[in-house]
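[1] Please find the sequence and the predicted model below.
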Amino acid sequence: MKTVKLNIPKLVFFLILLPIVFGANKVTAQNVLDDIYQPEHEPVRKPVPYNYLRQADVMWKKKLWRMLDLRQKINLPLYYPTEPIDNRYSLIDLIIYGVENESMTVYDPDADDQFTTQITLDGINDNFGVKSDTTWVEDLETGEMKPKVVINERRTYEVLRYLMKEIWYFDKQRSMLQVRILGLCPIRMYAKEVESSDGMEDDSGGKDLTMKQVLWVYYPAFRNLFATHIVFNTKNDAERRTFEDIFSMRRFNSIFLKKQMFMTIV
């Protein structure tokens, strides 16, 4: 009887090479990149730390409230996209993402603007007008009409303005006039609806919109989240700015609303 000797090293090499040869043409989602490089900078970016500040260094400061209108051209990067695209969010969608997925804290605008009372996700939905309604649908098997609960979607695209709270101060140690943002309050603008015999009707007359403050964001707590998410740059796709860049470089337009004075003379 003739015996066959096996070449163990060659057999092992063949078994290793076999899946590589037959799987070379297989394309999976992991090796498909819709770009020319893998983004490395934005996901790990961190905001520039604030300078150390003592009370003795502040010889003058003023608390201001500003209004940002997202319908102005320079403010459009804060409004679009109205739905998340390629891991890009609008500012309000990013804030809600932080609340839902990062367990970040936001505050009730109906209480005050001093970040004292927290608001839950259900409270945010109430401020967005998210309500449940009951409609009747036909059962395809029995033909009977059955009630079905329908929940309205959260219309974040209705946020067209932001109230900004900030402090301007003069640092005598550095001889500089500087500013720090304290908070942001998204303002929802929508046409008020009233119940009538014909159903829901627009009560705005096509002219005025009702404004509703949704929540207050304590800005220093959200800086890390803002620094890792980019906004769309119409001039250069390779130079992507983050939300933190927009606010720290003051790349927005606003109008002055009110002020509160604090004076310290040393």
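    Happy to help now that I have it.
[2] from here on, contacts and neighbour counts on C-alpha atoms
    Noted.
[3] Can you report how many residues lie near residue 123?
    16 (other CA atoms under 10 Å).
[4] next, the one to line up against it:
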Amino acid sequence: MKNRKIYSFLAVFTLCFVSVHAQSNLLNAKNVDSIGIKTEAQKQSDKDEPLQYGYIDDRDILWAKTTWEYIDLNQRVNFPLLFPLRETPSRQPLFNVIQDAIEQDSVNIYRDSYFMNKLSTAEIQDNFRMKRITDIGQQRMNEGVPEDSLQLGMGEIVESELKPEDVKGYRIRGYWYFDKRQGELRYRLIGIAPMALSASLKAELQVASLSGTQMSDEQRKALSEPVEMFWVFYPALRPALHKAKVFNPKNTSQPITFDHLLNSRRFDAVIYKEDNVYGDREITQYKVENSLMQLLESNRIKESIRNFESDMWNY
């Protein structure tokens, strides 16, 4: 009985000194302007860095496999990566966190998951915002009107911006490896890519609608399908993800970070590619037009990874 009281006291004592809150100073505020104001101690505690990865010597890696997965944001378990669609005082969508890291923290982005081709500043902005001249605008320019004088409300130009609700999912590249020194199977996230309807594609759809261009169903479907926007090297993104909080449905006073959520794999994803001798071809390239067989193949790859760890302990 005495030990139980001691444990209860320690639990309450620990909770009282946790400095992570959904909205700081909410209970002590005398007016609305005081909500969100942090004390100096809270500001100091917020300056922490993401937990550093331990050093892994290449000689300690007994076995490894690279996988590419797709996180579908239509699934309820993945909603923390999508919502809220609009920023709140304490939370913002994952896409906004990535965008701010690219534009404000100068995090590099790449064309593919191998991080070989870096995108330029102009190409980055084209992914986020796009302005297109319509047929009416072209006629006005032929009449001598300068491009700067074209008006948005008159249908002479269209502007589109990529928003969080345009993001339909994320592709991630990860590295499964067996650490023979620790004797366990581990996972390391390498890269992440948003799948969305890009700003340029949204602008093309608007231009076609204003000009009355008849598009086939196949063309419209192709322009409406989410595309791989860019790839970000995950370790470079970790500081920004560590500062952003994710909603915790079990305890709103204790949110977790995006970095914690992704590193602990608190999401559901489907493998769409593994490293292989055929140039890392995707499952859809050898399981053609059969969604069931593609899903079964994805599960087979996942099971082969799990089986390797269990096989290490068989004698």
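    Structure received. For clarity, every value in this text was computed on a predicted model and none was experimentally measured.
[5] Any idea what the TM-score is?
    Here the TM-score for the pair of chains, by TM-score structural alignment, normalised by the length of the first structure, is 0.71; 223 aligned residues with a CA RMSD of 3.3 Å.
[6] for the longest helix along the second structure, the distance to its chain's centre please.
    Criterion DSSP state H: the longest helix present in the second structure is helix 291-311. In terms of CA atoms, centre = their mean, to the nearest Å, the gap separating the centre of helix 291-311 of the second structure from the centre of its chain is 24 Å.
[7] now it: which residue numbers in the first structure?
    Per TM-score structural alignment, helix 291-311 of the second structure has no counterpart in the first structure.
[8] For that helix, give me every contacting residue.
    176, 178, 184, 185, 270, 271, 272, 274, 283, 284, 287, 288 (CA atoms under 8 Å, 6 or more residues apart in numbering).
[9] can you tell me which two in those residues are farthest apart?
    Pairwise distances across the contacts of helix 291-311 of the second structure (CA to CA) peak at 35.2 Å, for the pair 184 and 288.
[10] Buried only: go through the contacts of helix 291-311 of the second structure for me.
    176, 178, 185, 270, 271, 272, 274, 283, 284 (16 or more other CA atoms under 10 Å).
[11] what residue lies at the spatial centre of the first structure?
    The first structure has residue 94 as the residue nearest its centroid, 1.4 Å off, counting by CA atoms, centre = their mean.
[12] Residue 148 of the first structure matches what in the second structure?
    In the second structure, the residue matched to residue 148 of the first structure (TM-score structural alignment) is residue 151.
[13] I'd guess the residue nearest to the centre of the first structure is in a helix, am I close?
    Yes. Counting by DSSP: H, G, I helix; E, B strand; the rest coil, residue 94 of the first structure is found in a helix.
[14] and it, what pairs with it in the second structure?
    For residue 94 of the first structure, the residue aligned by TM-score structural alignment is residue 97.
[15] Same question for residue 74 of the first structure.
    Checking TM-score structural alignment: residue 74 of the first structure goes with residue 77.
[16] Strands along the stretch 1-150 of the first structure, start to end?
    Secondary structure of the stretch 1-150 of the first structure (DSSP state E, counting those that start in this stretch): strands at 58-69, 132-138, 145-151.
[17] according to the alignment, the lengthiest helix in the first structure goes to what range in the second structure?
    Secondary structure of the first structure read by DSSP H shows that its longest helix is helix 8-22. Following TM-score structural alignment, helix 8-22 of the first structure has no partner segment in the second structure.
[18] Off-centre distance for that helix?
    Taking mean C-alpha positions (CA atoms, centre = their mean), helix 8-22 of the first structure and its chain are 50 Å apart.
[19] And stretch 30-43 of the second structure, by the same measure?
    30 Å.
[20] mind listing what's buried in it?
    Applying 16+ other CA under 10 Å to stretch 30-43 of the second structure flags 35, 36 as buried.
[21] Of the buried ones among the contacts of helix 291-311 of the second structure, which is the nearest to residue 70 of the second structure?
    Out of those, the member with the shortest distance to residue 70 of the second structure (by CA to CA) is residue 270, at 5.3 Å.
[22] follow-up on the earlier one: is it possible to export the contacts of helix 291-311 of the second structure to CSV including secondary structure and distance to residue 137 of the second structure?
    Formatted as CSV, the contacts of helix 291-311 of the second structure follow (DSSP: H, G, I helix; E, B strand; the rest coil; distance: CA to CA, whole Å):
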residue, secondary structure, distance to residue 137 of the second structure
176, strand, 53
178, strand, 60
184, strand, 62
185, strand, 59
270, strand, 45
271, strand, 45
272, strand, 43
274, strand, 47
283, helix, 44
284, helix, 42
287, coil, 46
288, coil, 44
